[in-house]
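[1] got a predicted structure plus its sequence, pasted below:
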Amino acid sequence: MRAAGGRTRAAGIAAGVLADVVFGDPRRGHPVALFGSAAAALERRTYRDARWAGVVHTAGLLAATGAIGFVAQGSRRGLRETAAVAAATYVAAGGTSLCRTGEQMVGLLTAGDVDGARALLPSLCGRDPAVLDAAGLTRAALESIAENTSDAQVGPLVWAALGGAPAVLMYRAVNTLDAMIGNRSPRYARFGWAAARADDLANLLAARFTGLCVVACAPVVGGSPAASLRAWCRDARGHPSPNAGVAEASFAGALGVRLGGPTQYAHELEIRPTLGDGRVPEVADLARAVRLSRTVQLLSAAVAIVAVSVAGRTGRRVSARR
């Protein structure tokens, strides 16, 4: 996190978060969707069933995205940096839309509309909704709310704080590439390896910051910080993802529910370990998860803004002494 320009970057992060709260994701022409279309078009030229091809594909797209952010932000501090960071944070953040979709899922499941819930599930995760009943849909949605609290909101805030517009745009790019090609299907097992590993590295700090925020916010949903921390420390390492396990286990402990188990994707069935030692999650627990996610998002935004501002002031004092 660079000390100079702390105030302008902090203002940009705050403006981007506010824009996400007010507007949510744009319904048409979302820059992330445009990036996905460009990545898919490039893939038709770069695809080979080899890791090296995936490295070239991923590195090229990340470099291009970072360059766009650098040009937009410029090298001087001021209003231009604030505007660039605000726009990049808004583009990358998806916490408001995540929670709105979670609330829609709660409404559908409460009304007993399993077919409607199945149709909505792909908006949250890549699991096969056709094989899920109401309980399975509830668990899938809750796990997705937990994981995407980190991926869709806390991660962008962390990278906006650390590196401004270029960093947060590159973070969203690698996160999108991981969703597109970072799976273990026969087509992407090798080509998507680089995207999956890059996403793991990009989320290491964000996932653990998310876990800390979940532990702190557990009382908001009637949970125990100690239970959240215990589930995180005991169960997260068994998850196939080094980062999703942190978010899901800490959520499970905070909500007093049990997550994990058989997880059906289009390309494979995963048997995941148990996260938490509570009851099977119910629809009311999904509603609590949405509330917990919102609280974690607010706390993480506040910490990011304050941290950048304090770092900027500290840097200016050190420069003045020199």
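    Cool, the structure landed.

[2] going forward, measure contacts between C-alpha atoms and count neighbours the same way
    Noted.

[3] in the stretch 201-322 of the chain, which spans are strands?
    Secondary structure of the stretch 201-322 of the chain, counting by DSSP state E, counting those that start in this stretch: strands at 259-264, 269-275.

[4] export those as TSV, with columns for distance to residue 160 and mean neighbour count.
    Converted to TSV, these look like this (distance: least, CA to CA, whole Å; neighbours: other CA atoms under 10 Å):
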stretch	distance to residue 160	mean neighbour count
strand 259-264	31	17
strand 269-275	30	16
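
[5] between the ones you listed, which gets nearest to residue 228?
    With CA to CA as the criterion, residue 228 lies closest to strand 269-275 of these, at 10.5 Å.

[6] by contact count, what packs against the closest one?
    helix 225-235, helix 244-255, strand 259-264 (3 or more CA pairs under 8 Å, 6 or more residues apart in numbering; DSSP states H and E).

[7] mind listing what's buried along the longest one?
    This points to helix 244-255. Buried residues in helix 244-255, defined by neighbour count with 16 or more other CA atoms under 10 Å: 244-255.

[8] presented hereafter is structure B, for comparison with structure A:
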Amino acid sequence: MRLPRSSRRVLLLALALDALGEPPTAVHPVAWMGSFLGRARRAWRAVTPGAQLLEGGAGWAAGAALAAGAGTLAGRLPWPLQAAVLKTLLSRRALFAAAGEVCAALEAGNLPGARRLLSWHLVSRDTSDLTAGEVAAAVIESVSENLSDSVVAPTVAYRLGGLPLAAAYRLTNTADAMWGYRTPPLEFAGKVAARADDLLNLLPARVTAGCAVLACVPARLDGAGAWRAWRRDARLTSSPNAGHPMGVFAGALGVRLEKRGVYALNAAGREATVDDVRRALRLARWTLAFAVPLLLVPLPRWPGAGQRQGAGRA
């Protein structure tokens, strides 16, 4: 699919509009996706693994198709309105704001508050007994991973397939966040959505990691350490993608990012602090400064595409 020339204008305006914050929940497409996925889960009745796999897979496929269809309709709007729709599929400001709230609580010495905010905004794990260092590390992990999932990935999807693919990606990522757990009710029902999310994030996670390594220079962080940690630790997470940006951030900051009993990235690094969260946010902003121009590069035209388009217009 070759996108119209206005696609780069749409993307730039969407990123600019993101600075205004999120629209009300009642008119937010991602909130609608969450409502659909919640209703789909409540409707599940299968009890065997195979039937659960089919039921969950059908729910994800229906949601992705509906999202892509809505994206197709939105793609017929004037380009400024398309940008407004695309903005709702990104969450750069929301991510940085959430990290900033946890950081402010840590700086104020309010560890219970920081734990609560971390659980509310950024992670699904139990945060009730995390140390201040573990809270800081979890924020850094979330910033690095969600920089890919919530900003770079929907942008890549838009550049490759317009609003239909961007909307289908956001539905898939939301389904993975809601269903992608290895618990008895979700182990099989959420598997299709989780694997689809893995596939759609293969390229964005690596683009994010590569741009983060380059961003170490203007962010005044350890680029060589970021590269080494990326090469060494990217495969230590259960996700085939999360370890790439997380490993880079761990190496760049010189900190250990650990989820108890699951992984430890840059294991020889020191304990994270609230200052490291601030530095991670600086690295994230510089990473986007490298990623956005890269994602605005015109896509190559397939051989013969120009002849076919010319013949059609004639």
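    Everything's here; your move. For clarity, every value in this text was computed on a predicted model and none was experimentally measured.

[9] TM-score for these two?
    Between these two chains, after superposing, the TM-score reads 0.90 (TM-score structural alignment, normalised by the length of the second structure); 305 aligned residues with a CA RMSD of 2.3 Å.

[10] need the counterpart of residue 170 of the second structure in the first structure.
    For residue 170 of the second structure, the aligned residue in the first structure is residue 172 (criterion: TM-score structural alignment).

[11] what's the counterpart of residue 156 of the second structure in the first structure?
    By TM-score structural alignment, residue 156 of the second structure lines up with residue 158 in the first structure.

[12] what about its match, distance to residue 53 of the first structure?
    Using CA to CA, to the nearest Å, residue 158 of the first structure is found at 29 Å from residue 53 of the first structure.

[13] run a quick neighbour tally on the corresponding residue of the first structure for residue 31 of the second structure.
    Aligning on TM-score structural alignment places residue 31 of the second structure opposite residue 33 in the first structure. By the other CA atoms under 10 Å criterion, the neighbourhood of residue 33 of the first structure contains 12 residues.

[14] just the element for residue 33 of the first structure, please.
    Using DSSP states H and E, residue 33 of the first structure falls within helix 31-46.

[15] other residues contacting that helix?
    For helix 31-46 of the first structure, contacts defined as CA atoms under 8 Å, 6 or more residues apart in numbering pick out 53-54, 56-57, 61, 91-92, 172-173, 176-177, 180.

[16] can you give me how far the lengthiest helix in the first structure is from the chain middle?
    Scanning the first structure for the helix with the most residues, using DSSP state H, yields helix 283-321. Offset of helix 283-321 of the first structure from its chain centre (CA atoms, centre = their mean, to the nearest Å): 15 Å.

[17] coming back round to it: from the buried residues of helix 244-255 of the first structure, pick the one nearest residue 272 of the first structure.
    The closest of the buried residues of helix 244-255 of the first structure, once distances to residue 272 of the first structure are taken by CA to CA, is residue 245, at 10.1 Å.

[18] hang on, isn't the closest one packed against residue 238?
    Yes. When contacts are counted by CA atoms under 8 Å, residue 245 of the first structure is listed as touching residue 238 (7.4 Å).

[19] on that earlier part again, higher neighbour count, residue 158 and residue 53 of the first structure?
    Between residue 158 of the first structure and residue 53, residue 158 has the larger neighbour count (other CA under 10 Å), namely 27 against 19.

[20] next one: the residue sitting nearest the centre point of the first structure from residue 114 of the first structure, what distance?
    Centroid-nearest residue in the first structure, with CA atoms, centre = their mean: residue 151, separated by 1.0 Å. Per CA to CA, residue 151 of the first structure is found 27 Å from residue 114 of the first structure.

[21] could you do residue 235 of the first structure as well?
    According to CA to CA, residue 235 of the first structure and residue 114 of the first structure sit 30 Å apart.

[22] what residue in the first structure is paired with residue 229 of the second structure?
    In the first structure, the residue paired with residue 229 of the second structure according to TM-score structural alignment is residue 231.

[23] er, residue 258 of the second structure I mean
    Matched by TM-score structural alignment, residue 258 of the second structure corresponds to residue 260 in the first structure.

[24] thought its match was touching residue 278?
    No. Counting by CA under 8 Å, residue 260 of the first structure stays clear of residue 278, with 11.8 Å between them.

[25] run through the helices of the second structure in chain order.
    Listed in chain order, the helices of the second structure (DSSP H) span 7-17, 29-43, 49-74, 79-87, 92-107, 111-121, 132-147, 153-179, 191-200, 202-219, 223-233, 243-253, 274-295, 305-313.

[26] distance to residue 261 of the second structure for those - can I get that in TSV?
    Below are the helices of the second structure laid out as TSV (distance: least, CA to CA, whole Å):
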stretch	distance to residue 261 of the second structure
helix 7-17	37
helix 29-43	29
helix 49-74	26
helix 79-87	37
helix 92-107	23
helix 111-121	19
helix 132-147	13
helix 153-179	21
helix 191-200	21
helix 202-219	23
helix 223-233	15
helix 243-253	15
helix 274-295	23
helix 305-313	52
